[in-house]
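In: test case, fold it:
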Amino acid sequence: MSIADARSRAPGHRAVPTGAPVAAAPAAVVDALDARVREVVRAQGVDPQRDVAAVRRIAEDAAREHDDLSMTGAVAKLVDPVAVVAEVVARVAGFGPLQPLLDDPSVEEIWINDPSRVFVARNGRHELTNLMLTQAQVADLVERMLKTSGRRLDVSSPFVDAMLPDGHRLHVVLEGITRGFTAVNIRKFVLKAAGLNDLVELRSMTPQAAAFLTAAVRAGLNVLVAGGTQAGKTTMLNCLAAAIPGGDRVVSAEEVFELRFPHPDWVAMQTRQAGLEGTGEVPLRALVKEALRMRPSRVIVGEVRSEECLDLLLALNSGLPGMCTLHANSAREALVKMCTLPLLAGENVSAKFVVPTVAASVDIVVHLGIDAGGVRRVNEIVGVPGRVENDVIEVEPLFVRQSGELRRTHGMPPRIEAFERTGIDVHGILQAG
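Out: Below is the predicted model:
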């Protein structure tokens, strides 16, 4: 299939160039250098995934030897040795044709629908690239990516979530579950914000909203971050966690390690899939329970999806401050979902218990979204005063986005005494400006 055909099959998406051209050297020359570098890597016992610098040094030496040999006329001279070295390093130590996309800071996500349809996301927008792979290349890339994570993909386990060495998240669905071809998705870890002030600079929220959320975290309020896919929930959770006082002990539980924030006393845990014998699985619910045995001052759950929500609620209701993320279309829908997920834990769990528990456990809900230009925004921040009327949890809007701006409303946050104990004048913060 030609590139033009690939473009025509994806109307509305523009094709974009990827990677540095290696047309300066014939494929046979690059293949020969690739084989030579792999031979030296094996002979020296270099781990290409962990020591990329050593692989690059070996590739540069091989390129120089090739150029020296070209003076005799035995081989053709390399017109662009830098591009050739980059290609060989990507093949041996990186992830081949995908490496330029992984190295591109503007690319947020990469996904492969089939070998001729490789897409990327930039600034929240989807683009079809002109990268054309083969089925063997994709299979080899997936195998190499999973090798670094220690996770497996086979007929008995056709889905996998894994973390790449650079912190990018890999998700693969095996052919048979998907129609026609194995689906590959790589969500890159792009650090654009390390704190709430960084989100202000990115115009995701106002300085007043950032000051309030910082105060809420310091005061130990329980925060629920909600939004759709790619709305920036994990980034927001990282920024909130960065505001946790250094004297607190933090324990986090995630499906795959994604949280990254500076803290001197932090234990991070991730789930584990079952082994070949069908044993050894460690689900997220087990991690939440385990976290409570580790003397935490704060507990963070990367994302609640199922019955682990019940264990988190029980922890928050016992006075342990915590935070988590959740997929939802609004702050109110996030609370409704928090009331629904614990029911999956068992038939003996009833809504009469869950609804008031959610109302008493969740203090702040931050809802995120993506605007028409692909920019991630804080759409609303609401307080949960703990009141329930006709099985509906009441909320107090604190900040609401109107006419494109996040504006302060007249609502007041819950647990004012928690701010006072910490020495925070929350009234002054909310009245500022």
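
In: all contacts plus neighbour counts: C-alpha atoms, from now on.
Out: Fine.

In: which residues does the residue nearest the centre of the chain contact?
Out: Most central in the chain under CA atoms, centre = their mean is residue 258, positioned 5.3 Å from the mean C-alpha point. Counting by CA atoms under 8 Å, 6 or more residues apart in numbering, residue 258 makes contact with 167, 169, 189, 234, 302.

In: close enough to count as contact, the third one and residue 168?
Out: Yes: shown here, residue 189 and residue 168 form a contact pair, counting by CA atoms under 8 Å, at 5.0 Å.

In: what touches both of these two?
Out: Residues touching both residue 189 and residue 168 (CA under 8 Å, 6+ apart): there are none.

In: where along the stretch 201-350 of the chain do the strands fall?
Out: 223-227, 250-254, 266-270, 298-301, 322-327 (DSSP state E, counting those that start in this stretch).

In: let's see this one next, to set against the first:
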Amino acid sequence: MGSGYTVNVSIDGFRFRIPVNIVANGGEYYYVVNEPRCGNTCAEVKGQVLSYMRRFNVDVLEAVNQVVRDLDGVDKQDFEAALYYLLRDIRSYGPITVPLFDEYVEEVELNNWSQPVTVVHRELPGIRLVTNIRFEGEVEAREFIYSFSRRGLPRNVSLMKPYIETILPEGHRFTGTIGEITLGPTFSIRKFPEKPMTLEDLVSRGMLKPSTAAYLWLIAELKGFIMISGPMSSGKTTLLSAIAGKLPMYSKVVTIEDTPEIKIPHPHWVRMFTKDGDEKSRVEMFDLVRLAVRYRPDYIIVGEVRGEEVHALFQASALGHGMLTTFHASTPNELIIRLTSPPLNVNPGNLQLLSTVVFTAIRNGRRQVVNVMEPRWVNGRLEFMELLNEQGEVDVERSVKVRELGRFYGIDVNEELKRRTKLLTMKPA
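Out: Alright, predicted model coming up:
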């Protein structure tokens, strides 16, 4: 990627190439957007277009064509700059349009209207980059939040309910406030890539070793129970989606989420979402896991487990469904304490139903699988056995779960893991 690259911004069939620079200075990282300069002529065209739209109630493109015909001496550069800003502000997302189109940007945030917008960049995970994007004042920032309600999105914001949680048309998750419950307007947009990363992508990026990816692929396909655990932004959902993308095409998959994050290229895929509401109309994850079993899926995937649905997950696993989920815990001890303590209260014996737990983290500025462990019941006590050797490769001889699954399905797991490892490292023709 380097320190500079170009973001392709496409609006209403028009494509603009906007340069972006990543700058490091004194321990801080900056995300600098180089939008076209809008001088006097550009500003005049913009003003007249907006006036024409209000007077005649016409589309922005029709107004642009009319105004340019009426004006003399508008050169190409001024015209393109005016068109860019008009489309950016009317048809797209105003000042944050470029980072929303940038495939490398994962989050866009406004934490204080008087400070610049910040972003989280895929090449610098866990670091917030300060941008040169600012709102001119609190009123403009508040109007920006209100604009999402006016777009006809499923949630509204008002003084009675001064926050909004919704999904943008592109699939990104938007959360914002207009003040009242925060010191001025704020927002956070979590972006999700249009094309999810594959296991091959994650191997090539160094998130995990080929043998580890092959092990997880095999455990998942053989209907094991995989839990991916780690802190926020450590790549849990990315890894989950990549593993899910390897499930057999003939199988049936049900995903359960609060908001749509998981994307899998699968023809027999049922997506379920929780629903807010009062006690009678609310639909929670526990309800959906129980409902999912009725669909007779081969695999059930829960975006993140954090409530009583965990009990339904273990029951579904015991019934023979393949299970994939994520969890917030950074160490095995923390995972056991959280699962077995209130409000989850999982019976420690049920944790043996887990096939494997994958721990992710951000190390040296990169998302990585830092441990893969299998639960064992030893002398009346639950323990976790580490499977990764010093090189970060899975040691198959340490794995009890994969050998159990191999015997059940009648396959040679050593040969199967070698075959899958080779497939994951093959270069495309």
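
In: specify which member of the contacts of residue 258 of structure 1 is nearest to residue 369 of structure 1.
Out: When the contacts of residue 258 of structure 1 are compared for distance to residue 369 of structure 1 (CA to CA), residue 234 wins out at 12.7 Å.

In: follow-up on the earlier one: format the contacts of residue 258 of structure 1 as CSV; extra columns: distance to residue 330 of structure 1 and neighbour count.
Out: Shown next, in CSV, are the contacts of residue 258 of structure 1 (distance: CA to CA, whole Å; neighbours: other CA atoms under 10 Å):
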residue, distance to residue 330 of structure 1, neighbour count
167, 29, 17
169, 26, 19
189, 25, 20
234, 17, 20
302, 18, 25
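
In: mind putting those residues into a markdown table with distance to residue 280 of structure 1?
Out: A markdown table is the format used below for the contacts of residue 258 of structure 1 (distance: CA to CA, whole Å):
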| residue | distance to residue 280 of structure 1 |
| --- | --- |
| 167 | 24 |
| 169 | 22 |
| 189 | 28 |
| 234 | 27 |
| 302 | 21 |
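
In: still on that earlier bit, in CSV, list the strands of the stretch 201-350 of structure 1 along with mean neighbour count and distance to residue 54 of structure 1.
Out: Shown next, in CSV, are the strands of the stretch 201-350 of structure 1 (neighbours: other CA atoms under 10 Å; distance: least, CA to CA, whole Å):
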stretch, mean neighbour count, distance to residue 54 of structure 1
strand 223-227, 26, 42
strand 250-254, 24, 33
strand 266-270, 17, 30
strand 298-301, 26, 38
strand 322-327, 24, 40
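
In: in JSON lines: those, plus distance to residue 409 of structure 1.
Out: Formatted as JSON lines, the strands of the stretch 201-350 of structure 1 follow (distance: least, CA to CA, whole Å):
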{"stretch": "strand 223-227", "distance to residue 409 of structure 1": "19"}
{"stretch": "strand 250-254", "distance to residue 409 of structure 1": "32"}
{"stretch": "strand 266-270", "distance to residue 409 of structure 1": "35"}
{"stretch": "strand 298-301", "distance to residue 409 of structure 1": "28"}
{"stretch": "strand 322-327", "distance to residue 409 of structure 1": "23"}
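
In: residue 35 of structure 1 is nearest to which of these?
Out: With distances scored as CA to CA, the stretch of the strands of the stretch 201-350 of structure 1 nearest to residue 35 of structure 1 is strand 266-270 (37.0 Å).

In: what span of structure 2 is that closest one aligned with?
Out: Per TM-score structural alignment, the counterpart of strand 266-270 of structure 1 in structure 2 is residues 269-273.
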